[in-house]
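[1] no sequence for this one, just the structure:
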């Protein structure tokens, strides 16, 4: 009985195995596998786009032909004042000049959100206020799935998503389902914020890094806003990173906006006092409270003006009550330009800046800065020449550099000129040109070089092609097995030609 079972199993197994191992006897043989692999190998050797050196001149803005870009961004940069907002608005301004087509998806729960920017349509999906920072609206793009409908209709060449956020998780799915290259730009240093707001949770910083790595290892290219953040992310094992060049509007921020009336407002009508300014979001992570002991040590002839709004605004007003401090709230346009240019020095106590646009804006206004030697700020400031860097939380060091600016008039005037000169090196047109002509093509290139529609590692596309060819060959063999084709091949193996009625 056992021998009969073995014979039957052998009878069934041998033809099945042979049907997979032996080539098909088709009169029109399939393309040779080695030739296909050779072609794939030669295609992989084509010229590649390489990252541009940070000091290299930018290419012409319209060097590459127009492309279709899906921009998914949260929080909205259209009702939200910050350096982050400036970057996206300036990007769109020059992308428009290059002739690219952009479709924008964001979330905005304010009344009558904008429906277009620079001639590009803005789609708004349902969102919610983030509990730990309720000044911004974020979204998972649920239940509307507007992003997916946008992709199906618009068919973009590339998806650009801001990070960190919740919308990026939807973008990851959309990019892979639609098989579109994905570029992420990293604007807020999530691990630092997690430590600042949720430090009471054990290992919260490590968890934040896990989330950052989970998302960004799935991008075809990550853009950071400073070399320092790029280096830190690379140290955490995140690959395919480049720096989105900084830019500054040197027309909007200029020493010519210096105003006597603005200075009087900023100093409670004491314009002759040494005047400090802080411009930015008022949140705990910005460490604005660190300025209070600095102000007290500089003495009664020093004034402070705080420009901006945020979740810590009420607390800061209480803490600074009784000091020489003026709060203006959030201001924009010429009033903001004038607030920068009318101060004597800018104080930046934050150690969480991925770049620090307000530092560049102050320098463009001809106002020296004393800032934290942390995050992306050291990439902006040449210590002792264009401004000063102090260690985070070191009150005495901040005071020392501010006293130099106050007391050494010759040094102060030299530094004002150097500030403006340094800021004039950067333009938004150059930053956008590198983005669309170098960094977008690199992301597309990385996508093509990864197997399984972008899921595999870099330089695995060749293996992916091999896998697809072998899989197609395997499917063909399974089809022959299911249709008992191997019996037909065996039956007619001794004949030169098969009967016409069998379809040959």
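    Yep, that arrived. All values reported here derive from a predicted model rather than from experimental measurement.

[2] CA atoms for contacts and neighbours, from now on please.
    Will do.

[3] quote the end-to-end distance of stretch 328-339.
    This stretch, stretch 328-339, spans 10 Å end to end (CA to CA, to the nearest Å).

[4] show me the contact partners of that stretch.
    The contact list for stretch 328-339 (CA atoms under 8 Å, 6 or more residues apart in numbering) reads 252-254, 257-259, 262-263, 266, 277, 305-309, 365.

[5] out of those, which is most surrounded?
    Each of the contacts of stretch 328-339 was scored for neighbours by other CA atoms under 10 Å, and residue 365 scores highest at 30 neighbours.

[6] that residue contacts residue 345, doesn't it?
    No. In this structure residue 365 lies outside contact range of residue 345 using CA atoms under 8 Å: 10.5 Å.

[7] related to what we said a few turns ago, show me the contacts of stretch 328-339 that map onto strands.
    Among the contacts of stretch 328-339, the members found in strands (DSSP state E) are 277, 305, 306, 307.

[8] residue 266 is in contact with the second one, correct?
    Yes. Residue 305 sits in contact with residue 266 when judged by CA under 8 Å, with a separation of 5.5 Å.

[9] what do these two both touch?
    Residues touching both residue 305 and residue 266 (CA under 8 Å, 6+ apart): 326, 328.

[10] neighbours of residue 297, how many?
    For residue 297, the neighbour count with other CA under 10 Å is 12.

[11] what's the answer for residue 106, then?
    Count around residue 106 with other CA under 10 Å applied: 25.

[12] pretty sure it sits against residue 125.
    Yes. Residue 106 is within contact range of residue 125, at 6.3 Å (criterion: CA under 8 Å).

[13] who are the packing partners of the longest helix seen in the chain?
    As assigned by DSSP state H, the longest helix anywhere in the chain is helix 461-482. Packing contacts for helix 461-482, counted by 3 or more CA pairs under 8 Å, 6 or more residues apart in numbering; DSSP states H and E, involve helix 2-21, helix 33-43, helix 451-454.

[14] want to compare, so here's the second one:
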């Protein structure tokens, strides 16, 4: 299969969209498929997994490169003549790729990864919320298929009147993130640094940005016998540092690969704070490591955390529930162990190989909905 992957985010930016796209490209390479990658140009590599990477003009927004509309996008797609377009978290760049596919007769699969409703609520957009959803409908109605990662996202999109929806979650690296990491020398050394008196370690991993609401960790102020470890970076670091001033917090910065796996291994529990996650990849990574998760009962975490079995869900904004959940786990080591083991079991079927095989099935479904001879004829005429 020939796939044009168009992503609003790619290396060197590391986030959930980039991780997902890289896993898809690695899977396509292992399966002998052909692909091109179209991304914002700032710092992007020229190739990945043996596939050419093409950068388009970019502007910066909140430390993120944003790809701008460019006639180069349609030319690249027409010249490559893919069987399908994969639009990852489509916005300006992805919308142009989907529209180009429509003109060229090429089916497109859009991956929904932005909680528009949550963003609108947090920023008190009021009447602008309706406009935001009209933009989302305009983008996704052009796609042959929109894949959504959670039941909450599915409900939001159905409510907005968007059709052609199917569920597709995210895989997790079950080898890199593993309970055995908790016993490595590197993990033991990090724990001694974070919790020198044997405190219970409450960990967070993710971007430090307004939508992540990391400042909610302040609800743990005064809880005895715990310390906090924060992995990540972003524009809200100064604000969050101020809100957590005087608390036992270790700021570990942005980590990846084995260093990130070691950080997860040093945690006793994982605390997710944001209410706008369409999925929650870091939750799966924590579960794969064998640690219980505490998260708000909102968005993606609802599907990932089985309340009372592999962690706790607290009502969004309810700091007393958040605090009580942490205290309950910190006071019961056996409960932490049972919940951690249950979390690991829950993610075992979600390896990236299985999820990417499922994605190929979605590609085939989108392709089957188009007349291939007619599509090839349109592409030939456009050249």
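    Cool, got the structure. This one's a predicted model, so the numbers in the text were calculated from it and none came from an experiment.

[15] what does the longest helix of structure 1 contact?
    Here helix 461-482 of structure 1 makes contact (CA under 8 Å, 6+ apart) with 16, 19-20, 33, 37, 40-41, 44, 448-452, 486.

[16] relative to residue 129 of structure 2, how far out is the residue of structure 2 most remote from its centre?
    Distance from the centre of structure 2 peaks at residue 381, with 38.1 Å (CA atoms, centre = their mean). From residue 381 of structure 2 across to residue 129 of structure 2, the span is 40 Å (CA to CA).

[17] quick check: stretch 408-423 of structure 1 aligns to which part of structure 2?
    Aligning stretch 408-423 of structure 1 against structure 2 (TM-score structural alignment) gives residues 332-347.

[18] which residues of the stretch 251-400 of structure 1 fall in helices?
    Secondary structure of the stretch 251-400 of structure 1 (DSSP state H, counting those that start in this stretch): helices at 260-266, 291-298, 313-319, 333-341, 357-364, 395-407.

[19] hang on, the earlier thing: and which of the contacts of helix 461-482 of structure 1 is nearest residue 189 of structure 1?
    Lowest distance from residue 189 of structure 1 to the contacts of helix 461-482 of structure 1 (CA to CA) belongs to residue 450, with 27.5 Å.

[20] helix or strand for the most centrally placed residue in structure 1, just tell me which one.
    Structure 1 has residue 185 as the residue nearest its centroid, 0.4 Å off, counting by CA atoms, centre = their mean. Assigned by DSSP states H and E, residue 185 of structure 1 belongs to strand 182-186.

[21] off-centre distance for that strand?
    The chain centre lies 4 Å from the centre of strand 182-186 of structure 1; the measure is CA atoms, centre = their mean, to the nearest Å.

[22] same check, this time on stretch 312-324 of structure 2
    On CA atoms, centre = their mean, the centre of stretch 312-324 of structure 2 falls 23 Å from the chain's centre.

[23] what do you get for stretch 43-62 of structure 2?
    The chain centroid and the centroid of stretch 43-62 of structure 2 are separated by 19 Å under CA atoms, centre = their mean.

[24] what lies in contact with that stretch?
    Identification of contacts with stretch 43-62 of structure 2 by CA under 8 Å, 6+ apart yields 10-12, 25-26, 29, 34-42, 65-70, 72-73, 235.

[25] swap the cut-off to 6 Å and go again
    With contacts defined as CA atoms under 6 Å, 6 or more residues apart in numbering, stretch 43-62 of structure 2 is touched by 11, 35, 36, 37, 38, 39, 40, 41, 65, 66, 67, 68.

[26] show me which of these is closest to residue 373 of structure 2.
    Distances from residue 373 of structure 2 to the contacts of stretch 43-62 of structure 2, taken by CA to CA, are shortest for residue 35, at 20.3 Å.

[27] Provide the count of other residues in contact range of that closest one.
    Residue 35 of structure 2 is flanked by 23 other residues according to other CA under 10 Å.

[28] if we ignore the residues flanking it in sequence, what's nearest it?
    Excluding its sequence neighbours, the residue lying closest to residue 35 of structure 2 (CA to CA, 6 or more residues apart in numbering) is residue 3, at 4.7 Å.

[29] what helix or strand is the aligned partner of that neighbour in structure 1 located in?
    Counting by TM-score structural alignment, residue 3 of structure 2 lines up with residue 69 in structure 1. Take DSSP H and E as the rule and residue 69 of structure 1 turns out to sit in strand 68-72.

[30] tell me what angle that strand forms with strand 182-186.
    For strand 68-72 of structure 1 against strand 182-186, the angle by axes from the mean of the first three to the mean of the last three CA atoms, to 10 degrees is 40 degrees.

[31] distance from the helix or strand following strand 68-72 of structure 1 to the middle of the chain?
    With elements assigned by DSSP H and E, the helix or strand that comes after strand 68-72 of structure 1 is helix 83-98. Taking CA atoms, centre = their mean, one finds helix 83-98 of structure 1 lying 14 Å from the centre of the chain it belongs to.

[32] and helix 83-98 of structure 1, what does it pack against?
    Using 3 or more CA pairs under 6 Å, 6 or more residues apart in numbering; DSSP states H and E as the contact definition, helix 83-98 of structure 1 packs against no other helix or strand.

[33] kindly recompute the last result at 10 Å.
    Packed against helix 83-98 of structure 1, as judged by 3 or more CA pairs under 10 Å, 6 or more residues apart in numbering; DSSP states H and E, are the following elements: strand 68-72, strand 101-106, strand 116-117, helix 357-364, helix 428-434.
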